[in-house]
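Undergrad: sequence-free structure coming up:
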C-alpha cells in the first residue's frame, strides 16, 4: 500500500529502473513463500501471478539482475531469494528509529516482520516526557532530546516518522542533520528534504480515497448498464430486482 517519491535519479548506478526496484519486494515476498514450502524452482508465469505482475514484465525486471532462468525449468527459488535480497540491501543489518509513539508508531514497533527482513529497531523516540522509559514491544521509549545521539551511536540511516503533521518537518530536519538519509513518512504532510535523501510517503487516507474512487466508478458502471438494459430488465432493476407477475404486476416477493 506504500506510495511515495524518491529524490534520486530515475535509474540507479547499475542501471536498474526505479519501477523495477519497486517490484523487487513483491517478487521477494512471493519467492519467500515458495521457499518456505520447499519449492525448488518456479516458472516466470507462476511467479508473476504470485507477485501480481505480468510474466513479460517479470522477465524484463530479472534481466536487469542478470537472471534469465533455465528454459523448461524456470528460476531457482533459493538463488533468486538471495539475489534479490542482496540487491535490496537486505543481507546486512539496517538499524531504524521510529519517531512518534502514538497508536501507529506503537503498532509499527510491534511488527515482527522488520527483524526477519534485516531491519533492527534501534530506538523508539517521542517528545512526550510521560512516555519516556515506557516499554513498547520490549524497547524503552527514549525522549526526543536524545535523537541526535541515538542516530550517531547506532549509525542509523533510516528513520520512520509517525508524528502528527505539525511536528513531522522538524523531526525530519533533525534526522537529516544527524545523518539519516532515508525516511519513511507516515505523517499526513509532504516533507522537504535536501538532495541525497530519499523519502517514501505512506498515506492510508489517500489509499482509501483511491479505493472510494474505484467503488464510485464501479457503481456508476452498474447504473449505466441498468439504464441501457432491455426495458423489462431495466424495470426489474428499478423495482429492486423483482420480476413482473403474470398480470404485469410486480409481486412483493420474487417467486422462488
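TA: Cool, the structure landed. Worth saying up front: this structure is predicted, and the values here are computed from it rather than measured.
Undergrad: alpha carbons only for contacts and neighbour counts from here, please
TA: OK.
Undergrad: now for the biggest helix by length in the chain, which elements pack on it?
TA: The single longest helix within the chain, with elements called by DSSP state H, is helix 204-227. On a contact count with 3 or more C-alpha pairs under 8 Å, 6 or more residues apart in numbering; DSSP states H and E, helix 204-227 meets helix 231-238.
Undergrad: what comes up buried for the helix it packs on?
TA: Neighbour counts using 16 or more other C-alpha atoms under 10 Å place 233, 234, 235, 236, 237 of helix 231-238 among the buried residues.
Undergrad: before we move on, the earlier item: and the longest helix of the chain with helix 231-238, angle?
TA: 140 degrees (axes from the mean of the first three to the mean of the last three C-alpha atoms, to 10 degrees).
Undergrad: which one of the buried residues of helix 231-238 is nearest residue 13?
TA: For the buried residues of helix 231-238, the residue nearest residue 13 by C-alpha to C-alpha is residue 237; the value is 58.2 Å.
Undergrad: list the buried ones in the longest strand seen in the chain?
TA: Longest strand in the chain, counting residues (DSSP state E): strand 119-126. By neighbour count with 16+ other C-alpha under 10 Å, strand 119-126 contains the buried residues 119, 121, 122, 123, 124, 125, 126.
Undergrad: isn't the last one right up against residue 106?
TA: This points to residue 126. No - Residue 126 is beyond contact range of residue 106, at 10.8 Å (criterion: C-alpha atoms under 8 Å).
Undergrad: can you list the neighbours in contact with the helix or strand that the longest strand of the chain is followed by?
TA: Once the chain leaves strand 119-126, the next helix or strand it forms, by DSSP states H and E, is strand 135-136. Strand 135-136 is contacted by residues 106, 109, 110, 141 when judged by C-alpha atoms under 8 Å, 6 or more residues apart in numbering.
Undergrad: please compare the first structure with the one that follows:
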C-alpha cells in the first residue's frame, strides 16, 4: 500500500515552483472526485483527472514523501490531507482585497475561494461612492482604515486590484502591517522585502500568449515560417 509513514523532515527540500503549481491541480482533481468515489486512486487515474502525465505526478508527489506502490494506488483522504498540509491550506487563510473596482468586486464574490479554504474578510477602496457598499458578504472599507481592519480581521494574505500608480504605496502599507503573501493583479512590478511572496497575475499578458497560439492554429504558414531558419 502507499507509504505515508516517512514524515517530511524539518527543513526538507523546497518544492519546485512547477511541481507546486501541479500540486494545486492534483488537489483540485482529488476534491472533484466526489463523496461517492473510491477510497483509493491510482496515479494514472489521478493524472488523467488532472490532465497531467502519470510519471510527472509520481515525481511531484515524491516531494511530499509519498512512495506509492504500483497497482494499489493512493488513499484519497490521506493524499488530499498531505497536499493540503504541504500547501499550507490547513491554516486560517484570511484574505483582504484592496481595490473594489470591477475586478475586485468579482473576486470578492467568487465562491471558489471559500471552497478551497480562503476566507475573504475585507474589501477596500478610495472612492467615496463605493465605500460602505455591500459586495457579497463584505462591506467596502476606506483604504484609510487599512491597517486597523487588517489587525481586527487578523488578515494574513492580500489581493491587490488597483491602478499601477497606487500599487506600490498600498503594497508597502500591507507589508508594514505584516502581510507577507500578496496576489497582484496590478500591471506593475512590486518591490518587496525578501520574506514577502508576490504572485503577479497579468490578464493582458495571458491573452497575448493565447493570441500567439491562436495565430499558429489559424495560419499554419506563419507557424511553419517561424520554424524555418533563415540564411543570410
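TA: Ah, there it is. Since this is a predicted model, take the numbers as computed values, not measurements.
Undergrad: ok so, going back, list the buried ones in the longest helix of the first structure?
TA: Buried, per 16+ other C-alpha under 10 Å, within helix 204-227 of the first structure: residue 226.
Undergrad: count the neighbours of residue 64 of the second structure for me.
TA: By the criterion of other C-alpha atoms under 10 Å, residue 64 of the second structure has 20 neighbours.
Undergrad: wait, a helix at it?
TA: No - under DSSP: H, G, I helix; E, B strand; the rest coil, residue 64 of the second structure sits outside any helix and is assigned coil.
Undergrad: that one contacts residue 82, correct?
TA: Yes - using C-alpha under 8 Å as the test, residue 64 of the second structure is close enough to residue 82 to be in contact (7.1 Å).
Undergrad: would you list the buried entries among the contacts of strand 135-136 of the first structure?
TA: Counted by 16+ other C-alpha under 10 Å, those give 106, 109, 141 as buried.
Undergrad: which members of those occur in helices, if any?
TA: Cross-referencing those against helices under DSSP H gives 106, 109.
Undergrad: of the buried ones among the contacts of strand 135-136 of the first structure, closest to residue 12 of the first structure?
TA: For those, the nearest to residue 12 of the first structure is residue 109 (30.4 Å; C-alpha to C-alpha).
Undergrad: could you measure from the residue nearest to the closest one when sequence neighbours are not counted over to residue 81 of the first structure?
TA: Beyond its immediate neighbours in the sequence, the residue positioned closest to residue 109 of the first structure (C-alpha to C-alpha, 6 or more residues apart in numbering) is residue 137, lying 6.1 Å away. According to C-alpha to C-alpha, to the nearest Å, residue 137 of the first structure stands 29 Å off from residue 81 of the first structure.
Undergrad: so which of those two has more stuff around it?
TA: Neighbours of residue 137 of the first structure and residue 81, each counted by other C-alpha under 10 Å, are more numerous for residue 81; the result is 19 against 15.
Undergrad: right, and that one touches residue 25 too?
TA: No - assessed by C-alpha under 8 Å, residue 81 of the first structure is found out of contact with residue 25, at 10.2 Å.
Undergrad: among the contacts of strand 135-136 of the first structure, which two are most distant?
TA: Across the contacts of strand 135-136 of the first structure (C-alpha to C-alpha), the longest gap, 12.9 Å, separates 110 and 141.
Undergrad: all strands for the second structure, in order.
TA: Per DSSP E, the second structure carries strands over the ranges 40-41, 74-75, 93-98, 118-125, 134-135, 138-142, 157-160, 181-184, 197-200.
Undergrad: now these in JSON lines, with distance to residue 149 of the second structure?
TA: Putting the strands of the second structure into JSON lines (distance: least, C-alpha to C-alpha, whole Å) gives the following:
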{"stretch": "strand 40-41", "distance to residue 149 of the second structure": "43"}
{"stretch": "strand 74-75", "distance to residue 149 of the second structure": "41"}
{"stretch": "strand 93-98", "distance to residue 149 of the second structure": "9"}
{"stretch": "strand 118-125", "distance to residue 149 of the second structure": "8"}
{"stretch": "strand 134-135", "distance to residue 149 of the second structure": "16"}
{"stretch": "strand 138-142", "distance to residue 149 of the second structure": "8"}
{"stretch": "strand 157-160", "distance to residue 149 of the second structure": "12"}
{"stretch": "strand 181-184", "distance to residue 149 of the second structure": "17"}
{"stretch": "strand 197-200", "distance to residue 149 of the second structure": "21"}
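Undergrad: nearest to residue 217 of the second structure, of those?
TA: strand 197-200 (27.9 Å).
Undergrad: what's that closest one packed up against?
TA: If you count contacts as 3+ C-alpha pairs under 8 Å, 6+ apart, strand 197-200 of the second structure packs onto strand 181-184.
Undergrad: hmm, 10 Å instead?
TA: strand 157-160, strand 181-184 (3 or more C-alpha pairs under 10 Å, 6 or more residues apart in numbering; DSSP states H and E).
Undergrad: dump these to JSON lines, plus distance to residue 12 of the second structure and mean neighbour count.
TA: Putting these into JSON lines (distance: least, C-alpha to C-alpha, whole Å; neighbours: other C-alpha atoms under 10 Å) gives the following:
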{"stretch": "strand 157-160", "distance to residue 12 of the second structure": "24", "mean neighbour count": "24"}
{"stretch": "strand 181-184", "distance to residue 12 of the second structure": "21", "mean neighbour count": "20"}
